[in-house]
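> Sequence isn't available, so here's the structure alone:
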């Protein structure tokens, strides 16, 4: 009888123990021991969960005996049983299909309210003990307004292949931060994703596609998509590269998610170097110096040894470092090759040429040498997006923000050699609208890429570059003739303007493209027209629907006055309808981000 009573006591004690709710904490890292941001941590069999913060840490309430599932885009799912109050630390390995990971809605009991932003976020995704400094800088963006076709029939801008805006916002969402409006660059969000545009025909460097449909966010308006696709060049067929890594090792870079992540990220690029490629490394802190003389790309061990020895400390002599890097690039210039400086920093220049204007003048001067520039942004808290963008724009280059090893593999692995192989430079677009069809228009995004109309035919005016395999997408919202809109302000009727040809065609608009060959000085012209249509956006291509979803989410983040819906569900519906094949799963990740942002 005594034995039986003991067994009964043990049985109920076990049940009581397993029913005990405890606070579970831990850290999630990748194979390189670097923290993963925004990992979904879900209690299996429930809707309770959270996400890791910028340091890879999480915290949630769970019962002993329950299982936690750790899932992250591009990584294999991990399961761990809650046994006691000891931290559950997890290392995740790459290899999972990106498209299979979609976040599950979290229970309200696991959500806290951010004191900074006033929005509800998953408990662990806001770094309570490591609050973000509000010292990040972004150029002010004045959202494009609707322009009347009768007074402004032309819209002219430069292409933008930068993608930093999306990965930077993703970092903020995963970290539970309030997103500054000026950090939301809608064109960079849209162009982060690749689209299934056709390969160019004949000898042209890029193909052009256009679509029009009814707008998904405003009744009575239309949405136009203009897409470019650069010719795909196989990596083995790209010219030899002369690369100079210009690395910030100042004190502001002294953290695992800055210099630590940078060192691991460069390993991805080094893995893809060929024997004919050359690499040099320049570092700068209080002063600038060379830590690796030009070295053949197949000598990977020597290159990685130089990278592994890097440590951070001192102030930031950015201007001095840029001059030295360009000097080495020019001395080792490869004719008909890819000559490029790759600057990696948090953008915190504070010694020497530090103002945006001084840096702009320096880079504009250096680009005449034929050396292009890639800017890689790292870190949070004091990230200087405005300076990074200035340098990339003036250096005939591009700008990316690396927040995780997943992004490092995308930027420096999958896409890098296509990015640095420029197939067209100074690419400009000019759209002329038919006043008999279109009452007003607005370009969505590209605010810092606008050009004067007369710049289109001026070959001395700098514009964006297009790399091998790149896609570029631009969206216009149109108000057709006869549609009343609160977005339009009245102007006096024009006395002299009257285009009789406009009424003789069903064309909605004409798109003109100018570009130069990579080593050319005289531009070439391509012209394409788009006919009017009343197509529902649900009947358009998946690319059109997905790009519209990204644009709508960006406008919601900016609290745009030009959209009638603030509904996240509408974004998700559009994105899921436009998800398409999603071979690499980045569209699924976008859907996860929208669902997790509250």
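Happy to help now that I have it. Computed from a predicted structure; not experimentally measured. Numbers count the residues shown, from 1 in each chain.
> Please make it C-alpha for all contacts and neighbour counts, starting now.
OK.
> Run through the helices of this structure in chain order.
Counting by DSSP state H, the chain has helices at residues 2-18, 164-174, 186-190, 261-271, 300-308, 318-331, 356-366, 385-394, 405-409, 416-420, 542-557, 568-577, 586-596.
> Next up, a structure to set beside the first:
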């Protein structure tokens, strides 16, 4: 080997080592979390969170949160210190590439006794931490009189502001995640476009957080004496839009209106460890224990259903029609841009056997893309990218045109689904939900299903979106950010698209000699008359591949009734293709009940905690004796025992609700 060849080989080897070494260094994730006082459950400010053996760490903010970015992939121990609390070590914190590891924990206060009183007095000028060294204030009407479509575009007009190819906003002197701006008094790190008030004027009605939010209150189920009615009948519901919307309210610093909270959708948001059946369509799971929040001598029964799972590569081909609202209201808060991003995620999950068509509607409806194979993905992507907002909202014409396209491409061997992306506002043509629903039944019976996906806060019609999804034999989801879109269109795509059972209804027949009274928690708008349980023309709910349904009952039993069978659960459903009707039953045996709440499964306790949180938020009569602090305590205990990431979010939302209710009480 010549000297030159040797040198070249060594240089190439060094370059390759450097490249691969750099690649290894770039394999990073991030750690974030929140710390609470174990006694008061209040967030802890000023705690030091350090990765043991390194100089990396963070300090908790006013809400107890901390973030440690750019942490190399691996397993770590966090050391938490604070002058007023005992030192805490959190072990086995695993960081994965490009993922966020969430840690929620509590600190034990130190006990200190002073032998004498100490008074410290000091004076210091107040530092305005949010006062900038320089600022630019575009006029309030700039977005209406300048050729811009987003807040980012408007900010780019200021010196030192630019948008990089990654579409992240950079303000000179800081990285993208350090940029912060205020628009009409709201501070944030993401664009916020003010939503015009639905009724005109300058303030919302009755101090509501948002203008033009349409919900319907269905009441709260009472306790029913079994001697009057021993049958409880309802249609299943797998939606969780109410939970996601409540999350948006709370994260924006507002309590949700009571009518926006549907308890069953809080319960069904969470993932429970139900085993999927192999051959039959459902597995049924029963568990009972003393009710944690229902008072003395009240028991709780959990009824869980798990649908058969269809592997992703076994999913049937799909004929999809995207029916997209491009009316003027979809420009607020970048709703249409979020729709585009969500649909891009969905496109990435589809196969060449799938076809997509696109219909849009504003003042009038039109076809943007005729049915096109996913093999021509770029054509579909281009059609989505070119969408822009304009005009009023003729939802009726848009839905009619979408069904017309779906009907022409209908194939009984495939999934035939319309996906409606909208804020639910209809102000041109047929605008009431009942009128629009009349047009859906024929197509639903034929096998063309409708899923509704809601976007936006302010000028939003929850009632219409929920009814369309229910009556269209699909489901209703609400998207508040890209992570939620990913959960619907990526993580749960097969369940979103492929139905394994239609018109699913549940009837529980309680034995009046054992059960004195019962209360179904939630499902008020899914009530089915008892005599129509076996009426196969009566509408039920749909269950997709791998979907879970959970219902909770509070029970009051007769004295000396323990050890006896409580009743029977019946589930009636239709085959998704043939329409053949089947019915299964499951006895409620005493063996499914635990003698104490503490011995119940973590899944049972999570469902009970989520339900009570919802019952308090919606002002349920049966939650008057309960408190968010008690719910918070149970949620925090669940987190300590399970380290379930879903519980982290629940803890955060309960804490936010506590503060907001306290602030409201102090006004």
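Structure's in. What do you need? Fair warning: this is a prediction, and the values are worked out from it, not measured in the lab.
> Out of the helices of the first structure, which gets nearest to residue 48 of the first structure?
helix 586-596 (13.1 Å; C-alpha to C-alpha).
> got the angle for that closest one vs helix 542-557?
Angle, helix 586-596 of the first structure to helix 542-557, by axes from the mean of the first three to the mean of the last three C-alpha atoms, to 10 degrees: 30 degrees.
> Now helix 586-596 of the first structure on the second structure. Mean distance?
Here the mean offset of helix 586-596 of the first structure against the second structure after fitting is 1.7 Å, by mean C-alpha distance after the TM-score superposition for the first structure.
> In the second structure, which residues correspond to that helix?
Mapped onto the second structure using TM-score structural alignment, helix 586-596 of the first structure spans residues 646-656.
> ok, and what's touching the matching stretch?
102-104, 247, 250-251, 253, 270, 606, 610, 613, 628, 631-632, 635-636, 638-639 (C-alpha atoms under 8 Å, 6 or more residues apart in numbering).
> I'd like the distance from it to the chain centre, please.
Relative to its chain's centre, stretch 646-656 of the second structure lies at 12 Å (C-alpha atoms, centre = their mean, to the nearest Å).
> what comes up buried for it?
Residues of stretch 646-656 of the second structure classed as buried by neighbour count (16 or more other C-alpha atoms under 10 Å): 647, 648, 650, 651, 652, 653, 654, 655, 656.
> One more: stretch 386-395 of the second structure?
For stretch 386-395 of the second structure, by 16+ other C-alpha under 10 Å, it's 387, 388, 389, 390, 392, 393, 394, 395.
> And for stretch 627-638 of the second structure?
Applying a neighbour-count criterion of 16+ other C-alpha under 10 Å, one finds 628, 631, 632, 633, 634, 635, 636, 638 buried in stretch 627-638 of the second structure.
> Among these, which pair sits farthest apart?
Using C-alpha to C-alpha, those span at most 15.1 Å, a distance reached by 628 and 638.
> thinking again about what came up before, out of the helices of the first structure, which is the most enclosed?
helix 186-190 (a mean of 26; mean count of other C-alpha atoms under 10 Å).
> By how much does that helix deviate from the second structure on average?
Average distance, helix 186-190 of the first structure versus aligned residues of the second structure after superposition (mean C-alpha distance after the TM-score superposition for the first structure): 0.7 Å.
> Same list, the buried residues of stretch 386-395 of the second structure, but as CSV with distance to residue 215 of the second structure please.
Below are those laid out as CSV (distance: C-alpha to C-alpha, whole Å):
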residue, distance to residue 215 of the second structure
387, 29
388, 28
389, 25
390, 25
392, 21
393, 19
394, 20
395, 18
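> Nearest to residue 536 of the second structure, out of those: which one, please.
Of those, the one sitting nearest to residue 536 of the second structure (C-alpha to C-alpha) turns out to be residue 395, at 30.2 Å.
> Can you tell me what residue 427 of the first structure aligns to in the second structure?
Residue correspondence to the second structure (TM-score structural alignment): residue 427 of the first structure is matched to residue 504.
> Which residue, other than its chain neighbours, is closest to its match?
Distances taken as C-alpha to C-alpha, 6 or more residues apart in numbering place residue 573 nearest to residue 504 of the second structure, at 4.4 Å, with adjacent residues excluded.
> Quick one: map that neighbour onto the first structure.
Counting by TM-score structural alignment, the partner of residue 573 of the second structure is residue 515.
> isn't that match right next to residue 466, touching?
No - counting by C-alpha atoms under 8 Å, residue 515 of the first structure sits too far from residue 466 to count as a contact (9.4 Å).
> Strands along the stretch 101-250 of the second structure, start to end?
For the stretch 101-250 of the second structure, the strands defined by DSSP state E, counting those that start in this stretch cover 161-163, 169-171, 181-183, 186-188, 213-214, 224-225, 231-235.
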